[in-house]
Each structure stands twice: as C-alpha cells, then as structure tokens.
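J.: just a sequence and a predicted model for now, questions to come.
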Amino acid sequence: MECLMRLTEELIASLQRSGQSRHLYDSVVEGLCLSISGSGAKTWYLCSEFLGEDERIKLGVHPKLSVKAARLKANRIDALAENFEQKKLTRTPMQPGQAVQPMQKKPARYSRPIEPARAFQHQEQSRFCQSEQQREQAELQLLWNTYEVSRDLQVLSELLRSGHLQKHPLPAGMAEELAAFLDLAKPHAQAAPDRDDDHIFMAYWRHTELKTGSNPLVLDEAALAACADFMEAIGRPCSGETLRGRVSEHYADWRVQNEAQLQKSAQVLKGLPSGAAEH
C-alpha cells in the first residue's frame, strides 16, 4: 500500500502493526519514503529521478533516524546528485587531436568553495538551532506567565527545574519573585537545627492566617499541600507526614515567638501588587 502525506513523528508513532508492508511518501521532500514491513520495522528510502526506475537509496531506520534528519539527509543527497549532473552537462567534449592540458597545481592558500550540499546542511542546522532557542525561550516565558497569573508554586517548581534556564536568562520579574521568597526567611534559618521550620511555617501562615484573617483550629490540608510545593520549589522537599507533624507540634509556638515579625510581613505582603499576598 502506498500513500502520500506529510510525515510527522506523531503520525509515525500512531501507526499500528497491520501485518502488511506499507510505503508512506513524504509530501515535504519529494521521493522520501518510509517503508513499513509487516513486522512493524520502519526504514527510510530515497527514490530520486537521478536513479533508475526501480532503484532507491536506503537512508536509515526509524526512530534512530528521525523525520527531520531523514529530510535533511535526502536533501543533501539530491543536492549532490544535481550538482554532479550539472557538471556532466557543462563539461566541454574534447576535440579530436586536442592535446590534454596538464593540471595546474593550485596555490596553498586556495580556498575551496563550499559544496551546495554542505552549504544547505549548514543553513538547515543554523535554522534548526535558532528555532530551538526560540522554542525554549517561549516555553520559559509561558511557564512564568502561567505562574504570574495562578501563583501556583508547582508551576514555579517546574520552571526552576527546567534545563532551559541554564542556557537562557531568567524571565523578567522572576529574580525579584525569588528574592521576595528569600527575604521572608530569617538570616539565621540555615544555621538552625530545624532550619526548614521557618520555610514551612511561613508558607503555612501565608496560606491560612494571612489569607483568611484567622488561624485555623485544625490542620489546613490545602495549606499543607502549598507548603509541600514550596519546599520542593526551593530544593528541600518534605513528605506530607513530616509537614503535618512539624506544623501540629511546633507551629503554635513559632507563631507566638514571631508575632511581631509576622505583623510586619502581613503589612508588606498585602501592599504588593497583583494580589501576591493572597497566594
């Protein structure tokens, strides 16, 4: 069975084993064919006008050779073949009795021009790299915009764990947000034996008393979940059991000891724009 379509990774992945061989021709690169055997094995071939009617070139197997890589390889081969044919057509036939001219040695500094196929490959790679950079920056900006709207710490955690941050600058406003989180922690928190308590209790306070105006009489499960997200976001994940135990046993004492500081924090947070103090 043969058919012509725009081949994509998603389309190929969705193909089910049928027990019959199939030949899918790519509508983007002429002559590029994905041959699927009855057992489900997928092989790339190139059918070119420079080859015989029943001849084709094996390019590789899928998924080792992706759709993008197969198109690039097929274009390179076509460019080489076309360049070869053009040289054959423009070659002047030797006249009878014409002496063969000795080949002149090229100077050492002679710069060989880039072959069309190599130039095409270089352009394709440059476009691919530029496209990847734009895609990564767009993903980072989308995550940050989502967090700014939802104030969901799970989104912030995903953003901080993204490998794209190693190659691209922080989205505008993200550094200030992280600094605000750090300002809420006491300077001596890292040196204390229970240094995580300040982070846990501050997050719990923000999602209970600061949000509702009163301290809950029983443990607030939604606030505990927010604490878990926050601790994971700063790289110090805690289990739900640990959080529940710390809050039930020590939050009340911490709340009394830090009442004055919490009142100041409440004034600062409630004065932040975009409702940041409510999340």
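T.: Nice, thanks for sending it over. Residues are numbered from 1 along each chain as shown.
J.: please make it C-alpha for all contacts and neighbour counts, starting now.
T.: Will do.
J.: neighbours around the closest residue to P116 other than its chain neighbours, how many?
T.: Nearest non-adjacent residue to P116, counting by C-alpha to C-alpha, 6 or more residues apart in numbering: A79, 6.6 Å away. Neighbour count of A79, defined by other C-alpha atoms under 10 Å: 17.
J.: what is the subsequent helix or strand relative to whichever strand or helix holds A79?
T.: Using DSSP states H and E, the element containing A79 is helix 67-90. Where DSSP H and E defines the elements, the next helix or strand beyond helix 67-90 is helix 116-150.
J.: let's bring in a second model and compare:
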Amino acid sequence: MKATGVECFEASRSRLASLAYRLLGSATDAEDTVQDAFLRWQAADQTRIEIPEAWLTKVVTNLSLDRLRSAKTRRERVVGDWMPEPLLDGDPMLGPAETVEQRESVTLAVLTLLERLTPIERAVFVLREAFSYSHAEIADLLDITVSASQQHAHRARRHVTARRDVGAVDAAAARRIVGAFLDAASSGRTERLVELLTDDATAIIDGAGWGTGLKRFSDPEQIAAVLRAGLKPTPAKRRMAGGSPAVHTAVVNGSPAMIVTVDDRVLAAMILEIRDGRVATVHGMAAPERIARIAREWSRREHAEPLIESW
C-alpha cells in the first residue's frame, strides 16, 4: 500500500474513531471497527475513490451498524449488562466538543439513551447532531432518501430527551463538585448526600465487587445509603485494593468524576452527571474491561495532587 494511502487514513483516524464510539458506546468496539475499516481501505482501489473522507465515513458507519445489529451485541444489551465505556477528558476518541449538541452526544446519559433507538436512527442522530452532516449527505452515506433521514432524525430526537444545560466542565469544577460529594458521603449524615441528588436521581454500579450484572438504584435515599457504604474506607477494602487507595478527580465524558487508584493503577471510576446543579446520575465502574481505556490513558499522564492521598 502506498504511504500516501496510509497517511490519508491516519489523517481521518481520530474522527472515524469518534464516530464509531458515538455509534457503539464502546471504545474497544470503536477501535476494532476503525481497524476493520483500515483493512477495507487497504484492499480498495483507492484511485477510484473520489472523496476518501466520505468513503471512510460510510464504511465505518456501516461496520458500526453491523455490530449494533449482531446477535451477540443485541443479547448483551438486552439483558442489561451494558454501560457505555467511559473516556477521560482529552481522549481523541471524544471528538468534537464545540457545540452543546456535540458535548451532549458523548455524555454517558445520551450514550445510554441512544440504546432506545434502532441502529439506523442512531446513525442519523449521531451524524446529524455530533458531526453536522446535512440530510442529503446522510442519505448518501446510509443509502436512504432525504425524507427518510429527516423522519429518522425526528424520531430519534423524540426518544432522546437530552438535557440542554451541558456546559464545559473543567478540572477545577470537577474537583470542587467531587470534593463536595465526598464530604457529604463521609459526613455520617445521609441527608447531606441526598441534598446533592436530584429528586429523580439514578445510580448504576457494575458487578465488580457487587456480584454479577449491573445494580441500579432510583431512590435518592437508597442511592445515598449505598454510596455512603461504598465510599466508607475499611481494612477489608484496603486489602482487596492492594493498599490504601488515592482518590483523584477528573473529567470523564464531560462530567466530574472520581478516579480511585493504588500506585497510579486505576481501580475504579465514579462519574457524576450534573443537572441543574445537582447530581442526576451516578455511574460506578470497577470492572477491568470497562475501565481499561481510562486506566491506559491515566498511566500516560501527569496528574494534580489527589483529593485524598490515602483513603
């Protein structure tokens, strides 16, 4: 393969990975999809491809749709053992974040809501909202009519009731929010933690240390009790962790997050999605396969002083 072909593909890799991630909600699957697209690009007669960017976008979109439609993917997601794979702020797979729509499209809340859509509705929504493609361009990419693209977009927006107050959360804001949350959790007063939650707050915690599957909680009092118990340090938890963990703060998928580490090794992440100044959703993740990319990215970076040096 000519070097110019490789360079052409590499110039689009980050954008393609960002597209695949929004479509699939999984960084691992997105990486595999982009690699499959590279193999197809390598095998294609590139001299006959007039607009490489459009060709590659179509291939990645269709490969992603094939994954969404696969029996294995449907089975995993129907049984409820699925959460979006989180990404640290600055990960190129997060893609564009200039507009409210682009920031929304990569939040864990919206990635979860996208599960309500058919694969084709999801593709139209992502291409339109996150990448600003026109309906004519989407119709060409998906081999549908312009009218069909408009209808799919309308249905998708109706199902995805995204919030419209998504601002840019920086490291300082994340540290302040997580700090207040930890103070309330360790205060010994459940009502302090409840006050930080919305009335319709939910918590979703994966199976690592909690049995199999996902645990879901939807009552603020119950959420507060579970989080207080989970965040209470004990000798048994330290032994299980392999030492006294440090608690850092970060921005993950646009939201404040708590990163728990031992010797700079990521053990768990807790992402706090905010609505109207309070915590609307808590995602707790400790399963190694779910936090693998965060762990890899974390090990490559310098970090501010931990919020708690020895938990």
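T.: Yep, that arrived. Keep in mind that this is a model prediction, so the values were computed, not measured.
J.: just give the TM-score of the two.
T.: For this chain pair, the superposition-based TM-score is 0.24 by TM-score structural alignment, normalised by the length of structure 1; 101 aligned residues with a C-alpha RMSD of 5.4 Å.
J.: on that earlier part again, wait, the residue nearest to P116 of structure 1 sits on A117?
T.: Yes. In this structure, A79 of structure 1 is within contact of A117 by C-alpha atoms under 8 Å, at 5.3 Å.
J.: number of residues surrounding A172 of structure 2?
T.: 12.
J.: so is it in a helix, a strand, or just coil?
T.: helix (DSSP: H, G, I helix; E, B strand; the rest coil).
J.: assumed G60 of structure 1 was part of a strand.
T.: Yes. The assignment for G60 of structure 1 is a strand, going by three-state DSSP.
J.: how many neighbours does it have?
T.: Each residue near G60 of structure 1 was counted by other C-alpha under 10 Å, and the total is 17.
J.: verify the stated contact: it with L46.
T.: No. In this structure G60 of structure 1 lies outside contact range of L46 using C-alpha under 8 Å: 10.1 Å.
J.: list the residues that contact the nearest residue in space to L68 of structure 2 that is not next to it in sequence.
T.: Distance criterion C-alpha to C-alpha, 6+ apart; nearest residue to L68 of structure 2, sequence neighbours excluded, is P119 at 6.3 Å. P119 of structure 2 makes contact with 65, 68-69, according to C-alpha atoms under 8 Å, 6 or more residues apart in numbering.
J.: residue ranges of the strands in structure 2, please?
T.: Ranges of strands within structure 2 are 197-205, 215-217, 246-252, 255-262, 265-275, 278-285, based on DSSP state E.
J.: now tabulate these in TSV and tack on distance to V226 of structure 2 and mean neighbour count.
T.: Converted to TSV, these look like this (distance: least, C-alpha to C-alpha, whole Å; neighbours: other C-alpha atoms under 10 Å):
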stretch	distance to V226 of structure 2	mean neighbour count
strand 197-205	9	19
strand 215-217	9	15
strand 246-252	18	24
strand 255-262	16	24
strand 265-275	13	22
strand 278-285	11	22
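J.: can these go into TSV with extra columns for distance to S18 of structure 2?
T.: Shown next, in TSV, are those (distance: least, C-alpha to C-alpha, whole Å):
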stretch	distance to S18 of structure 2
strand 197-205	24
strand 215-217	28
strand 246-252	15
strand 255-262	18
strand 265-275	20
strand 278-285	21
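J.: for A27 of structure 2, which of those is the nearest?
T.: Closest approach to A27 of structure 2 among those is made by strand 246-252 (13.3 Å; C-alpha to C-alpha).
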